[in-house]
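J.: Need a 3D model of the following:
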Amino acid sequence: MPSGPMRNLVTGGAGFLGSHLVDRLMQAGEEVLCLDNTFTGRKANVRQWWDHPRFEFIRHDVTEPIKLEVDRIWHLACPASPIHYQTNPVKTAKTSFLGTYNMLGLARRVKARLLLASTSEVYGDPDVHPQLESYRGCVNPIGIRACYDEGKRIAETLCFDYQRMHGSEIRIARIFNTYGPRMLADDGRVVSNFIVQALRGEPITLYGDGSQSRSFCYVDDLVEGLIRLMNGTSTGPINLGNPHEFTIRQLAEQVRARINPELPLIEKPLPADDPRQRQPDIVLAQRALGWQPQVSLEQGLEPTIAWFQELLG
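T.: Below you'll find the predicted structure:
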């Protein structure tokens, strides 16, 4: 363990989640290499650190190998919203497989600990509710979401095979729906969709009748969970998410009430393989990390709406 600041590589560090993690690491006095190909990341998300001596931005695609000297690797690089990961599904699958393979190779060479940002999508359209880490999922391997779902599943496989074969230090976080400032307006995620539509005075679109459920974790809570996982002794996989479940219609109604109560809700056909339920069981995170979310949906929507108000002008 180095005596000075830790040298951290954050792949996908200019993205929504990655940039908030970069903030926390920089505020803690650590060194940060922010690696991003800017496909969905934005340099503006880390602009405040641009000239800081402990920060470096590297434009690079994780599907290509890279040689660096680091102590810890936070591997977040991968488009995470359906619109973006379905734009080029082969590239998404390559990012999950080759990107994780390259980062594990780097971690092995420099003896760094690696944290993989996996996803609740590994559970697919679950027939177990809420989802525990022991549940193996119900994923369609040939569906339109498989490039991401199966990509993250093989990324987890690679991590554990590196651990078994090479003794690599790994940490696996299965991240559930996360929201907050710096989300993209066009990412197709339900929170950003509803807020952007409401701010533009458009009808709020529900896919299906809105009875499908999700659990929404504010980004600050999620980053705290990632840090505790990286610094702790548990390998995982560990679910990180807010266990409070809401229907999509309830979310739409909350957003509408805060922005424009007169807006109508309209229904459109449900996309293929869209999960009916998604709720994390976080007992393991509570026990192993002493972690649970602190920010309610009502509290987290306020700064998120404020972010989009500024973004949209």
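J.: okay, CA-based contacts and neighbour counts for the rest of this
T.: Fine.
J.: show me what contacts residue 71?
T.: Contact analysis of residue 71 by CA atoms under 8 Å, 6 or more residues apart in numbering lists 2, 6, 7, 8, 9, 110, 111, 112, 113.
J.: Select from the residues you listed the one having the most neighbours.
T.: Neighbour tally across the contacts of residue 71 (other CA atoms under 10 Å): the maximum, 26 neighbours, falls on residue 9.
J.: Spell out which helix or strand contains that one, please.
T.: Assigned by DSSP states H and E, residue 9 falls within strand 7-11.
J.: Second chain to compare with the first, below:
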Amino acid sequence: MNGILEADFQYIAKAELPWGKLDNKTVLITGGTGFLGSLIIRFIDYLNVTQHRNIKMVALIRDEEKARRVLDNCNVVFAKGDIRNMPTILTDIDFVFHCAAVTDSKTMIERPVEVTEGIVLGTYNLMKLSYEKKVESVVYLSSMEVYGTSLISGKVSEKDLGMIDIFNARSSYPMSKRMAENICFNYQIEYGVPVKIARLSQTFGAGVSIEDNRVFAQFAKSVLDNKDIVLHTKGESDTNCCYTADAILALFILLLSGEEGEAYNIANEANHMTILDMAELVVKKVANGSISVKMEIDKESITRYPPPVKLHLSSEKMLKLGWSPKYGMQEMYNRMIEYMRN
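T.: Predicted coordinates:
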């Protein structure tokens, strides 16, 4: 195992959580080959190997070849199928991490119908399955994008939703995430499904694929390739960020100790800055001034990227559950780049 990732897993496993609740139980993970889904699987596998917890895993995947490559050596059962039309799962399920969703803006713009179907129908199917299986706990991975354009000047709590332009193809993602959260809430209220909602900020660190094309990965690859960072916007949007290990720890806190039917922001408040500020931090602190920031803004940027968002997420609810994020922005990049390099 990559040394950075192993250190991250050790850090998570040392947290004072009721890990014993997972012993001899079965966990379903959707989006098993995705960024966070695959990390959750690899961490549970780590718990099994190092602590002998005998946690069984079922991963919902579409591409078995990719799953075997991404989850190499992990002891996990694959359920092959599309979340929009769930395959039959015969085994009992005790816990669920619902991670499946499109995350790249290009697909959101070019295939908004399919993005909406995957999030809305997929979440409905997962809630229905969770009810039928009488699961002990579900964590739905939502997004800070549900806030849209915030009307709050200070820190944004979970009740402070802003506006989303419904006549914009890229809104397929945040609008669908809002609907999915409502589906989760409805299943908790009407059927008692013990679901908790994690509104994730921009999450990155060890575990990010070198093939990832999101902005943080592009910045990291610029450092690795010793090339200038190129921005296609003015970089005015705020970033609310969290290191991968901190985020995974938060997800397990919600799974084992979160309040049913509640949404929680998962963001390190200390890592709040604009995209431009983050790019400049990477250039100065991570690349030590060996590269620079350049701007190449064209007409395509107007539709390809969401409008500038000013959003400073409050993590108060997560902090009250005992979560305390460890990693600052510079160390997030250092650890991600070291992981990618290896």
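J.: State which helix of the second structure is the longest.
T.: Counting by DSSP state H, the longest helix found in the second structure is helix 112-133.
J.: Could you tell me where that one falls in the first structure?
T.: Aligning helix 112-133 of the second structure against the first structure (TM-score structural alignment) gives residues 89-110.
J.: and if you look at stretch 230-237 of the second structure?
T.: Under TM-score structural alignment, the match for stretch 230-237 of the second structure is residues 205-212.
J.: and the matching stretch, how far apart are its ends?
T.: One end of stretch 205-212 of the first structure to the other measures 14 Å (CA to CA, to the nearest Å).
J.: now stretch 287-302 of the first structure
T.: Start-to-end span of stretch 287-302 of the first structure (CA to CA) is 30 Å.
J.: Give me the aligned partner of residue 155 of the second structure over in the first structure.
T.: In the first structure, the residue matched to residue 155 of the second structure (TM-score structural alignment) is residue 130.
J.: For that match, which non-adjacent residue is closest in space?
T.: residue 279 (5.0 Å; CA to CA, 6 or more residues apart in numbering).
J.: Can you name the residues that contact the aligned residue in the second structure for that neighbour?
T.: Counting by TM-score structural alignment, residue 279 of the first structure lines up with residue 312 in the second structure. By CA under 8 Å, 6+ apart, the contact set of residue 312 of the second structure is 154, 155, 156, 238, 240, 269, 272.
J.: The first one: neighbouring residues, count only.
T.: Around residue 154 of the second structure sit 12 other residues, with neighbours defined as other CA under 10 Å.
J.: Tell me how far the closest residue to it other than its chain neighbours lies from residue 162 of the second structure.
T.: In this structure, residue 154 of the second structure finds its nearest non-sequential neighbour in residue 312, 6.9 Å apart by CA to CA, 6+ apart. Per CA to CA, residue 312 of the second structure is found 13 Å from residue 162 of the second structure.
J.: tell me the helices in the second structure, going along the chain?
T.: Going by DSSP H, the second structure shows helices at 3-13, 35-51, 64-70, 105-110, 112-133, 172-191, 215-225, 244-257, 275-281, 300-304, 316-320, 329-341.
J.: what do we get in the first structure for residue 40 of the second structure?
T.: With TM-score structural alignment as the criterion, residue 40 of the second structure matches residue 21.
J.: wouldn't its match be in contact with residue 225 here?
T.: No: counting by CA atoms under 8 Å, residue 21 of the first structure stays clear of residue 225, with 10.6 Å between them.
J.: okay, now residue 149 of the first structure: neighbour count?
T.: So residue 149 of the first structure, with other CA under 10 Å, has 24 neighbours.
J.: let me redo that: residue 197 of the second structure
T.: 27.
J.: now do residue 279 of the second structure
T.: Number of residues near residue 279 of the second structure (other CA under 10 Å) recorded here: 23.
J.: doesn't residue 219 make contact with it?
T.: Yes: if you go by CA under 8 Å, residue 279 of the second structure and residue 219 touch, sitting 7.0 Å apart.
J.: I figured residue 267 of the first structure hits residue 203, correct?
T.: No: judged on CA under 8 Å, residue 267 of the first structure makes no contact with residue 203 at a distance of 9.8 Å.
J.: Counting neighbours around each, name which of these two comes out higher.
T.: Each of residue 267 of the first structure and residue 203 has its neighbours counted (other CA under 10 Å); residue 203 has more, 16 against 13.
J.: which non-adjacent residue is nearest the more buried one?
T.: Going by CA to CA, 6+ apart, residue 203 of the first structure has residue 264 as its nearest residue, at 5.1 Å.
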